[in-house]
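Participant: Attaching a predicted model along with its sequence, questions to come.
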Amino acid sequence: MAVIHVPSPVDFHVHLRQGQLCSVVTPHVRKGGFKAAYVMPNLKPPITTTEQALKYKQELQNNDPETEYLMTLYLSPDLNPDEVRKAKRAGIMGVKSYPRGVTTNSDGGIESYEPYYPVFEAMQEVGLVLNLHGEVPSDDKTNACVLNAEEKFLPHLFSLHTRFPKLKIVLEHATSRAAVEAVKSLGSTVACTITPHHLAMTVDDWAGQGYHYCKPVAKYPDDREALRQVIRDGHPRFFLGSDSAPHPSLAKSTSTPSQSCAAGIYTSPILLPLTAHLLESFGALDKLANFVGEFGRRFYGLDMSTGNPIVTLREVEGHGVTIQESWKCGEDSLVPFMAGKRIRWEIV
C-alpha cells in the first residue's frame, strides 16, 4: 500500500462565505487535509478594510481555531496606500481584484486598473500580493464571452507586471494554455494558481451541468493539457489554489429566466485526496508535495520550517473510497465535486 507524506500543504484560494454556510464549510478546510488557507474577500459586503478582515478572521477562528487563515482585502475605492500599509502591519497577505460582474459577488469590482496605481505602488513597497481574477466581462462589441474572457484579460497582466515589476502578482485559477504561457513568460514576481476541477474538466463537462459550472469556466482539452503539463514540468510558479466555492444545492441545481445557476465548485472537504487522485491520473503524483505546499509557500514567503504539519495520504486498495454525496447545510445541502465517485487516496 503506497503512502505519501505531504509537508505543510496550503490552499492558496478558498471561499469560506458567511453565517451558517461559513460555520459548515470552515472546518472542511482541515477535513480536506489543509491547516492553512488563503481566504477570499468577496463577501456581502466585501472585505475592504483591515478591521473587516480581522473581524472575519476571528469568525473563522471561532468556527475552527486549528486552521491558519491568510487574509485578503477586496480591491475597491475604499483601499488607499495608508490602508495597504495598515493591512501589512496587521498581517494581511494580499489584495484580490475582481473585474466588475464576472463572478460571484463581484458587482463592486473594478472597471479600470489605472485609478489604483498608487495602491499598487504601496503594495509593491510593503510586499502585499495582488491576486487577479483574470477575466474580462462579456461584451458583444469586443466578442468577449466566457470561453475567451481569460485570454482577453492577459494584456492587463502584462501591463501591470511591466509597470510594477517588483509587485508580486498571482493570476488566479488559470484555465487556458494562453494563461499558462503568459505566466511562464513573465518574471519571478508573477505566479499562477490551478484548481483540481480544471485539471479534470473541459467545456463538455459543465455545459448543461450546473454542479460543474464555475468562473472561469473549463475550456478545451488542449487547455486542460497545458495545465497538466506545467504541473508535470514542476514549474515553481504554478501551485494549488482550489477556488473551492460552496453554494447551497438549490442555487446550483435550479435557475430561472432572471436568476442563473451559481458559479462555483466545492472541493474543500476532499481537496488533498482529490488532488492526489487527479495528479496520479496524468502522471504527476511525484509533483504533489511541491504543487500543494512548497511552491506556494516559497512564492508567498511563508514559513517552511520542519515544525509545520505533515499530512499523510495512503492509497486505497480495491475500488477506492467513495466521495460523500453531500453535506447538510440548514434546510439545504452542499454537493462536492465528483460526489458519489471513487478516488484512490485518503488521509491517514
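Facilitator: Alright, I've got the coordinates.
Participant: CA only for contacts and neighbour counts going forward, please
Facilitator: Fine.
Participant: Do you have the helices of the stretch 101-250 of the chain handy? List them.
Facilitator: Per DSSP state H, counting those that start in this stretch, the stretch 101-250 of the chain carries helices over the ranges 117-126, 149-163, 177-185, 196-200, 203-206, 221-232, 249-253.
Participant: Looking at those helices, spot the one closest to Ser23.
Facilitator: helix 249-253 (16.6 Å; Cα to Cα).
Participant: just the angle between the next helix or strand after that closest one and helix 221-232, please?
Facilitator: Per DSSP states H and E, the first helix or strand lying C-terminal to helix 249-253 is helix 271-281. Here the directions of helix 271-281 and helix 221-232 differ by 100 degrees (axes from the mean of the first three to the mean of the last three Cα atoms, to 10 degrees).
Participant: contacting residues around the very next helix or strand once past helix 271-281?
Facilitator: Remark: after helix 271-281, the chain's next helix or strand is helix 288-289, criterion DSSP H and E. By Cα atoms under 8 Å, 6 or more residues apart in numbering, the surrounding residues in contact with helix 288-289 are 5-7, 9, 275-276, 279.
Participant: before we move on, back to that, looking at the helices of the stretch 101-250 of the chain, which is nearest to Asn290?
Facilitator: Using Cα to Cα, the nearest of the helices of the stretch 101-250 of the chain to Asn290 is helix 221-232, at 9.4 Å.
Participant: in the closest one, what's buried?
Facilitator: 221, 223-232 (16 or more other Cα atoms under 10 Å).
Participant: ok, back up a step: report the buried members of the contacts of helix 288-289.
Facilitator: Buried by 16+ other Cα under 10 Å: 6-7, 9, 275-276, 279, out of the contacts of helix 288-289.
Participant: Outside of stretch 228-241 itself, list whatever touches it.
Facilitator: So stretch 228-241 is in contact with 10-14, 172-173, 180, 184, 188, 190-196, 199, 279, 282-284, 287, 290-293, 295-296, 299, going by Cα under 8 Å, 6+ apart.
Participant: Single out the most deeply packed of the helices of the stretch 101-250 of the chain.
Facilitator: Comparing these by mean neighbour count (mean count of other Cα atoms under 10 Å), helix 196-200 ranks first with a mean of 23.
Participant: Quick one: list the elements packing against it.
Facilitator: With contacts defined as 3 or more Cα pairs under 8 Å, 6 or more residues apart in numbering; DSSP states H and E, the packing partners of helix 196-200 are helix 221-232, helix 271-281.
Participant: Use this one as the comparison:
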Amino acid sequence: MSGSAETISVSSPADFHVHLRQGELAQVVTPHVRQGGFSLAYVMPNLKPPITNTEQALLYRAQLQAIDPAVEYLMTLYLSPELTPEEVRKAARAGIVGVKSYPRGVTTNSEGGIESYDAYDAVFAAMEEAGMVLNLHGEVPSAAATNTCVLNAEPAFLPHLRKLHAKFPKLRIVLEHATTRAAVECVKSLGDTVACTITAHHLALTVDDWAGQAWHFCKPVAKYPDDRTALQEVVREGHPRFFLGSDSAPHPFETKATATPTQPCAAGVYTSPILLPLVAHLLESFGALDKLEGFVSKHGRAFYRRPVSESDKRAVLRRASSKVVGIEGYGAGQTHVVPFWAGKTIGWEMVEEKEDVSG
C-alpha cells in the first residue's frame, strides 16, 4: 500500500467471497464489484439451481464476463452428492478454483446443503490432489436437542474444521466469514493450509446492531463485542491467513425490508458498491489502516495462488470528509437493492481512473 495522508493506493484488491446472483439481479450487482474498488471476485455457487458441475460454472462465468469483462471471476462448485472425484479433476483442469460447503438450511439457498462430511472423503482427497480449495460455511443447523442456535452455531462447527484438517492436511481450507473469537483462535492454531475470511460488516456489527434491524441481518449473525474485537485484532495483527471475503449478498428491497409471520426477512448484507472505501474506513477506526493492502489483496491472493504482479492496476482511495452512502440504493422492482451503511458517512471514496491524483 502506498499513499499520502489524503490518498491511498492499493494493489489489485480481491474479494474472496461474493454473491453475484443471476438474471436481471446479476445485471445490476455485478458492475458493483469494480465500482467498489475490486478487480477479482471469488464467486459463490448457491444459485437456483446451484452450480454443481463444470459446465454450469463455466457458463456462469461467461455470463458474468459479458456483464463486466474487466473483473477476474474465480468460480466455485456447490458441494452436493452430484460432485464426484472425476468432476473435481475436470473442474480443476477447467480453472475452477474451489468447492463451497453449506450445512443444510443455515443460510440463503442452502436447502441442498450437506449433513455429513464423512461421505465426501473421496471428493476431498481429489481436491487435495488437484489443488482446489474447500470453502466452509462454518455453522451447524440450529437444534433444540443440542442447545444450538445462531449465536453458538459457529463454535459448534469448529470440531468439523479440525477433523477435516487433520484428515486432509494438504487440502487448502477456508473458514468463511468468521464471527467469533473461538473461530479466530481455531484457525490460528491450525496449519498453513487453513485460512479464514472476514467480512466488512462483521468488523462493524454486534448482536445489538442486527436485533430488530433487517438491513444488518445476515448469516452468520454478528456476535458479541468481544468477538468483534477478536476480528479487529487479527486484522490489526496483519495475520497472513486472514483476509477479506465480503460475503456481499444482495437481496431485493422487499425481501429485506419486510417480514411476515411465516416468512422472515432475507439474510444478507450488501457491501459491494462501497466495499474498499468501507473497509478502509473501518480499519482506520481501529488503528489498522496500514494493514489495508494485506487484508484486501496480498494475503488472500497468496493463499489462492493469485499473487499481485507489477502489471496489476492499483485502486486509489481519496479521503472524503462528507461522503454519505445513499439510501436510495440501486435498481428497481425485483432488482432494487440497498447497500450496507446507507445513510452513514464513509471517510474514503474511490478515485476515478481517469483522475490525476499525483498532486
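Facilitator: Arrived safely, thanks for sending. Model, not experiment: these values are computed from the prediction.
Participant: Now the two most distant members of the buried ones among the contacts of helix 288-289 of the first structure.
Facilitator: Pro7 and Leu279 (16.8 Å).
Participant: In the second structure, what range does stretch 43-51 of the first structure match?
Facilitator: Under the alignment (TM-score structural alignment), stretch 43-51 of the first structure falls on residues 47-55 in the second structure.
Participant: Contacts made by the matching stretch with the rest, please.
Facilitator: 21-22, 45, 57, 76-80, 82-83, 87, 90-91, 94, 96, 109.
Participant: Which of those residues fall in helices?
Facilitator: Counting by DSSP state H, the part of these found in helices is 57, 87, 90-91.
Participant: CSV for the residues you listed, including distance to Gly212 of the second structure and neighbour count?
Facilitator: Conversion of these to CSV gives the following (distance: Cα to Cα, whole Å; neighbours: other Cα atoms under 10 Å):
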residue, distance to Gly212 of the second structure, neighbour count
Ala57, 37, 24
Glu87, 43, 17
Lys90, 45, 16
Ala91, 42, 25
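Participant: just curious, which of those residues is nearest to Leu317 of the second structure?
Facilitator: Comparing these against Leu317 of the second structure with Cα to Cα places Ala57 closest, at 32.8 Å.
Participant: what's the burial count for Leu77 of the second structure?
Facilitator: Leu77 of the second structure has 27 neighbours, counted by other Cα atoms under 10 Å.
Participant: Identify each buried residue in stretch 317-337 of the second structure, please.
Facilitator: For stretch 317-337 of the second structure, the neighbour count (16+ other Cα under 10 Å) marks 317-320, 325, 330-331, 335-337 as buried.
Participant: Can you say which of the contacts of stretch 47-55 of the second structure are buried?
Facilitator: Among these, the ones that count as buried by 16+ other Cα under 10 Å are 21-22, 45, 57, 76-80, 83, 87, 90-91, 96, 109.
Participant: Tell me which two in those are the farthest apart.
Facilitator: Pairwise distances across these (Cα to Cα) peak at 24.9 Å, for the pair Lys90 and Asn109.
Participant: distance between the ends of stretch 285-303 of the first structure?
Facilitator: One end of stretch 285-303 of the first structure to the other measures 24 Å (Cα to Cα, to the nearest Å).
Participant: which part of the second structure lines up with that stretch?
Facilitator: Going by TM-score structural alignment: stretch 285-303 of the first structure matches residues 289-307.
Participant: next one: stretch 131-148 of the first structure
Facilitator: Across the second structure, the stretch matching stretch 131-148 of the first structure (TM-score structural alignment) is residues 135-152.
Participant: cool, and stretch 205-216 of the first structure?
Facilitator: Taken onto the second structure by TM-score structural alignment, stretch 205-216 of the first structure occupies residues 209-220 there.
Participant: Can you mark which positions in the matching stretch are buried?
Facilitator: By neighbour count, with 16+ other Cα under 10 Å as the criterion, the buried positions of stretch 209-220 of the second structure are 210, 214-220.
Participant: cool, stretch 20-33 of the first structure as well?
Facilitator: Neighbour-count burial for stretch 20-33 of the first structure [16+ other Cα under 10 Å]: 21-33.
Participant: Nearest residue to Thr322 of the first structure in space, ignoring adjacent ones along the chain?
Facilitator: Of all residues not flanking Thr322 of the first structure in the chain, Arg342 sits nearest, at 4.3 Å (Cα to Cα, 6 or more residues apart in numbering).
Participant: Enumerate every residue touching that neighbour.
Facilitator: Applying Cα under 8 Å, 6+ apart, the residues contacting Arg342 of the first structure are 319-323.
Participant: overlap between the residues you listed and the second structure?
Facilitator: Among the contacts of Arg342 of the first structure, the contacts conserved in the second structure (both residues aligned by TM-score structural alignment, their matches' Cα atoms under 8 Å) are 320-323.
Participant: Among those, which lie within strands?
Facilitator: Secondary structure from DSSP state E places 321-322 of these in strands.
Participant: Redo the kept ones among the contacts of Arg342 of the first structure as a markdown table? Include distance to Tyr266 of the first structure.
Facilitator: Shown next, in a markdown table, are these (distance: Cα to Cα, whole Å):
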| residue | distance to Tyr266 of the first structure |
| --- | --- |
| Gly320 | 20 |
| Val321 | 18 |
| Thr322 | 16 |
| Ile323 | 12 |
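Participant: Let me know the closest of the kept ones among the contacts of Arg342 of the first structure to Lys57 of the first structure.
Facilitator: Proximity of those to Lys57 of the first structure (Cα to Cα) peaks at Ile323, which lies at 29.1 Å.
Participant: Now do the same for that closest one: its match in the second structure.
Facilitator: Match for Ile323 of the first structure (TM-score structural alignment): Val325.
Participant: ok, back up a step: dump the helices and strands packed on helix 196-200 of the first structure into a markdown table; add distance to Asn143 of the first structure as well.
Facilitator: As requested, these are exported to a markdown table (distance: least, Cα to Cα, whole Å):
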| stretch | distance to Asn143 of the first structure |
| --- | --- |
| helix 221-232 | 20 |
| helix 271-281 | 34 |
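Participant: With respect to Asn131 of the first structure, which of the ones you listed lies nearest?
Facilitator: Asn131 of the first structure sits nearest to helix 221-232 of all those, at 18.7 Å, using Cα to Cα.
Participant: So what's the gap between that closest one and the chain middle?
Facilitator: Averaging C-alpha positions (Cα atoms, centre = their mean, to the nearest Å) puts helix 221-232 of the first structure 17 Å from its chain's average.
Participant: mean per-residue distance, that helix to the second structure?
Facilitator: Compared with the second structure after the fit, helix 221-232 of the first structure shows a mean deviation of 0.2 Å (mean Cα distance after the TM-score superposition for the first structure).
Participant: Just want the angle from that helix to helix 177-185.
Facilitator: Using the same axes, to 10 degrees: helix 221-232 of the first structure against helix 177-185 is 30 degrees.
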